[in-house]
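# would you be able to build a 3D model of this:
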Amino acid sequence: MSARPSRVESIALIYSQMNTKWSTRRDTNVTTLEMDHNLAILELISWNYCQEEKNARGYMKNQE
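Next up is the predicted model:
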């Protein structure tokens, strides 16, 4: 059973897949809407990760 990737690893994987998709389809009709949608998802994941990190730090401080 493999270990679950961290949020940062997941974000990096999504980003690399998105870039690969973008570069391999550059000569075709890739809509900017598709790219904007993917970037919005990445930003949301990143924002959620940052919020979880802040909450975890706050929780640890309260436990001291």
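
# hey, let's count contacts and neighbours off CA atoms from now on
Will do.

# gap between the residue nearest the centre of the chain and residue 24?
Nearest to the geometric centre of the chain sits residue 11, at 3.1 Å (Cα atoms, centre = their mean). Plainly put, residue 11 is 20 Å away from residue 24 if you go by Cα to Cα, to the nearest Å.

# now residue 48
From residue 48 to residue 24 the distance is 29 Å (Cα to Cα).

# please generate a structure for the following sequence too, so the two can be compared:
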Amino acid sequence: MNIFSEKEKRDNWDFAININQLDGEWIPSEEYMDFVKKEIKGEITTQEIRELLNKKYSSKYLEVIV
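Predicted coordinates:
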């Protein structure tokens, strides 16, 4: 069940991305922004974004320490 409109989601994501830039410039990757666009359209959930990013960065971390 989706409780936010696409505009509300877009506004929320804009706020979240901009608030992260208060401590310095942070430019989200193209891949991250693709996830955001898909979430706004209802194609994936924020939970799926978390899972995809956790999987990606967990495996990269493991590659570094192995």
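
# could I get the TM-score for this pair?
The TM-score (TM-score structural alignment, normalised by the length of structure 1) is 0.40; 39 aligned residues with a Cα RMSD of 2.5 Å.

# more neighbours: residue 48 and residue 24 of structure 1, which one.
residue 48 (13 against 10; other Cα atoms under 10 Å).

# now do stretch 9-19 of structure 1: distance to the chain's middle.
7 Å (Cα atoms, centre = their mean, to the nearest Å).

# what's the biggest helix by length in structure 1 packed up against?
Longest helix in structure 1 by number of residues (criterion: DSSP state H): helix 32-63. Using 3 or more Cα pairs under 8 Å, 6 or more residues apart in numbering; DSSP states H and E, the elements in contact with helix 32-63 of structure 1 are helix 7-24.

# show me the helices in structure 2, by range?
Under DSSP H, structure 2 gives helices at 6-19, 30-40, 46-65.

# buried residues of the longest one, list them for me.
To tie it back to what came earlier, the one meant is helix 46-65 of structure 2. Buried positions in helix 46-65 of structure 2, judged by neighbour count with 16 or more other Cα atoms under 10 Å: residue 49.
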